[in-house]
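Asks: here is a sequence with its predicted model. Questions after.
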Amino acid sequence: MFEKLLADLRAKRAAAASKIDALRAEGGVLATRDALSAEEQERSMSIVTELGEARSELAGFDAQIAQVEAERDADAEQQRAAEQRKPVNPAPAARVASEPNPVYRKGDTEVSYFRDLYGATTGAQDAIRRLADSQVRAASSAAGSGGEFAPPLWLVEDFVEIARAGRVTADLMQPDTLPEGVASVNLPKATGNTTPAVTQTQNTTITEGSFTSTSVSSGIAEISGKQTVPIALLRQSGVPLDRVILNDLARAYAAVLDGQVIAGSAANGQLRGLITAGTTVTYTTTQPTQASTSTTNSFYSKVLGAQAAMNGTRFLPADTLLMHPNRWLWVLNGYDTAGRPLIPPTANGQNTPGITGGPTAEGYAGTWAGLPVYVDPNIPTNLGAATNQDVAFVLRRDDLWLWESDMETASFDATKAEENAILYRVLGFAAFIPHRHQASVQVISGTGLVAPTF
């Protein structure tokens, strides 16, 4: 952490300053003598040398303190900016601790993280040393954190956070760190409990029931992305390619994970996604409407019905409505009989079913039927018999748990040797349990959600 490093540096600086004061005092005493012995003369000369060294050490500590303070302030500013971009309850796909003395800095054209990953495969000692020094923050007990390298902090903040716009649904889940050395994650689930009853006669045996339980589990999904870069570009480019490479890899990783959380099949190594884990709310109609006073078979009524189903089974309310951005635009395209939009741009209408949060393609979009709306372009639009339907989800996010490992990177030259290229890879592991309370995932689907037209 920055504060611990600063405390250590300030303590060392204080020790150096105290040493300077002591040397000055000792030298001052010797300077008042009219005559010095040979030993005192030698000591006086050594004090001058030690003072010079102590002053240089003090200046070095001052420079280090200034650098760490600047890094701390920049980190705090990036964290504030990242928090503004995140939806509620974001999942920490790439958990990183503070990097107090970064080896790879933004804007530094002298060193490159991905160039060093390649250099390490060729035995370049400088590259190996820099990579090792950069891993001061990477040691953890998370799965996948031991064998390879964690990207520099600023790269993760700049691009993993940006890439999370491509994992809206994953970021809505309850986050946790995937522990090391596990093949699956299990959560207990109660299936039966005692049955209280009214006691009709005093001093009689009370009603007894039996508590039973089971568990729900998730396998560990392995998620990765890759990019091939020519060696000539790595060697000859005057600009570090870190930003370009990790941008592409992080976006690919984020999109795959998000797709798994939404629609994973729970087979062939995939996670169990929301679509396969939830309770279906069928919306079947050939004339879908956003909200209508003439029929209860509208999208608005189905969202309310999904909330009612959760209330009656989970006995706790929903807190999120999730849909494809095109579905939300279709909702915004609804009008009343007077030609007024059902969803006004601000909360100045009367009896409106929702409010738009402003133009957006992903993330928070507004409210509908009393729920905050999030839109995610990774929601499939090719469902149903005609492969032209999407789905919408009414969720209680507190019941949906996503475990993730740290994202790690590696480079490989042997597989691309004949192409004079390097293959870079990101790799992570995840587990997801959305079915501990099935009622917490209400899946609205059917012919009423065919692709909208505008």
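Replies: Thanks, I have the structure now.

Asks: going by C-alpha atoms from here, please, whenever you check contacts or count neighbours.
Replies: Will do.

Asks: next, count neighbours for Ala59.
Replies: If you count neighbours by other CA atoms under 10 Å, Ala59 ends up with 14.

Asks: dropping in the other structure now:
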Amino acid sequence: MPTLADQIRKLESVRDDARHRKDTVQVQLQRILDAAQSAGRTHLTAEEDRAVQELTEAREAAVIETRNAARDLEQLRAAQLEEIEYGKQARQITPTNVRRPAYDRVARIGMEERTYRPDQDPNGRNFLTDVSRQFLFGDPGAQERLSRHMREEQTERGEYLSRAVGTGAFTGLTVPQYLTELFAPATASLRPFADAACTPHPLPAQGMSIELSRITTSSSAGIQSAQNTAVANQDMDDTPLSIPVQTAAGQQTVSRQAIERGSGIDDVTMQDLFNRVATTMDSTLLNQATTGLANVASSVAYTDASPTAAELWPKIQSAASTVEATLLNMGYATHAVMHSRRWNWLASQVGSSWPFVSTAGMPVNAGGLTLTNEYGPAVRAKLSSGILVVVDNNIATNLGAGTNEDEIYVVPRNECHLWEDPNAPMFIRAEQPQAASLGVLLVAYAYFGYTFQRYASGAMAKVAGTGLVTPVF
């Protein structure tokens, strides 16, 4: 796992490269302008004009990349300074001017290293081996290390541990927090929508539902007909909204051979379980019957046997208009969530017409700007209308009569609500050994709740129809 210093060096290189490209482009632009001025011309030729447009786009892209890298660098350096300061404070010794007692009469309190550490157990091999050996063999050494680890967790995150206790007979174990980040590099759809386009909330410590109140009948106001006459009056009313707390879970049986010989545990079990839990949760947000985004969003039809980007563009804006007309002053469309095949098709399109209106900082003659090519929680691109693009492969691709359509969801981030445990704790349990097959059953799970229904239908919108069949490149 790369350290903070490694990430800082990488971002510094990205920032410096972007600055160099910007400076190079600026020099090329100035040469074109100087050449026209030297020739006594007040206008650029058609070829020069095209070159200036291309160079301007390249310069704007380099400026945005430089700004993003600088922002990320600032955050990483702040985190690095916090780590350094924490280390200094942990090692600091404050003299008390008290006479030092004899060596054998002093109690010593110091900072002990964590039982499971990223520098010694980066992939979780030791942790998972101890979990398995404790339940399979009753290994006292494994039991002692796990008990020490749980005491450490109790000290640092004690308020969350009560949520790990299930209704079964076996104790929940908290996965070392640094290991929960391992799900990102593995192959899976993961949770881009949940991370990039949802508003996070801490999950309540107790209960299996989250209760909200929605104002469904508002007060009223009007013009008073005459002095001392009654003014408008309307009794307000609310409707309860009950949001269930759900559990995303997965299981894996680890063979006794893998436990005893320590082969393949970290790469297969730990990462794959985390992948499946993350993917299941995100897919539930998008596709669950009745409450999932696909089922609550108002539909804007896009029907076309030969779809093009120019035809799709007004449909996305129509969906954004539906959201804004529903929410009024309470929100507006911020994100367009689409499958990777739809985004790559959209990015592959070319044309000679562009949006009539675009946001500040957008390249000329372009419908959008790519911000990254990486799959995951980062925003992929920004459309010329200012809507951010999130790519998520949990979006279904078997919709419509031909079972070959996907959908584009246009949503306001502040009305996509997701409740999870603070600090994203994930828990893993070892159930009773499967002695007959020489295995131990491991279960990973996480609790969450979500809603897109604080307001009436139309607060979420989607583009759907035959124009979104399997794209042809």
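Replies: The structure has been received and is ready for your questions. Keep in mind it's a predicted model, so treat the numbers as computed, not measured.

Asks: the counterpart of Phe448 of the second structure in the first structure - nearest residue in space that isn't next to it in sequence?
Replies: Aligning on TM-score structural alignment places Phe448 of the second structure opposite Ala430 in the first structure. Distance criterion CA to CA, 6 or more residues apart in numbering; nearest residue to Ala430 of the first structure, sequence neighbours excluded, is Glu404 at 4.4 Å.

Asks: same check, this time on Ser217 of the first structure
Replies: Sequence neighbours aside, Asn186 is the residue nearest to Ser217 of the first structure in space, at 4.2 Å (criterion: CA to CA, 6+ apart).

Asks: where does whichever strand or helix holds the one you found end up in the second structure?
Replies: Asn186 of the first structure belongs to strand 184-192 when assigned by DSSP states H and E. The alignment of strand 184-192 of the first structure onto the second structure (TM-score structural alignment) spans residues 209-217.

Asks: next: stretch 215-235 of the first structure.
Replies: The aligned range for stretch 215-235 of the first structure is 240-260, by TM-score structural alignment.

Asks: now the matching stretch, how far from the centre of its chain.
Replies: With CA atoms, centre = their mean, to the nearest Å as the basis, stretch 240-260 of the second structure stands 20 Å off its chain's centre.

Asks: one more: stretch 258-278 of the second structure?
Replies: 23 Å.

Asks: contacts for that stretch next, please.
Replies: Stretch 258-278 of the second structure has contacts (CA atoms under 8 Å, 6 or more residues apart in numbering) with 123-125, 128-129, 132-133, 180, 182-184, 186-188, 190-191, 248-252, 254, 444-446.

Asks: which of these are buried, as a PyMOL select command?
Replies: Per 16 or more other CA atoms under 10 Å, the buried members of the contacts of stretch 258-278 of the second structure correspond to this PyMOL selection:
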select buried, resi 123+124+125+128+129+132+133+180+182+183+184+188+190+191+248+249+250+251+252+254+444+445+446
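
Asks: what's the burial count for Ala361 of the first structure?
Replies: Residues lying near Ala361 of the first structure (other CA under 10 Å) number 16.

Asks: just to revisit the earlier point, residues making contact with the match of strand 184-192 of the first structure?
Replies: Stretch 209-217 of the second structure is contacted by residues 204, 235-245, 449, 454-455 when judged by CA under 8 Å, 6+ apart.

Asks: what's the most distant pair in these?
Replies: Asp235 and Val245 (32.2 Å; CA to CA).

Asks: for the two, indicate the residue with more neighbours.
Replies: Higher neighbour count among Asp235 of the second structure and Val245: Val245, with 18 against 8, using other CA under 10 Å.

Asks: quick one: residues contacting that one.
Replies: Listed by CA under 8 Å, 6+ apart, the contact set of Val245 of the second structure reads Gly207, Met208, Ser209, Ile210, Tyr447, Phe448, Gly449.

Asks: rerun that using 7 Å as the cut-off
Replies: Residues in contact with Val245 of the second structure, defined by CA atoms under 7 Å, 6 or more residues apart in numbering, are Met208, Ser209, Tyr447, Phe448, Gly449.

Asks: in the second structure, what residue corresponds to Gly273 of the first structure?
Replies: Under the alignment (TM-score structural alignment), Gly273 of the first structure pairs with Gly292 of the second structure.
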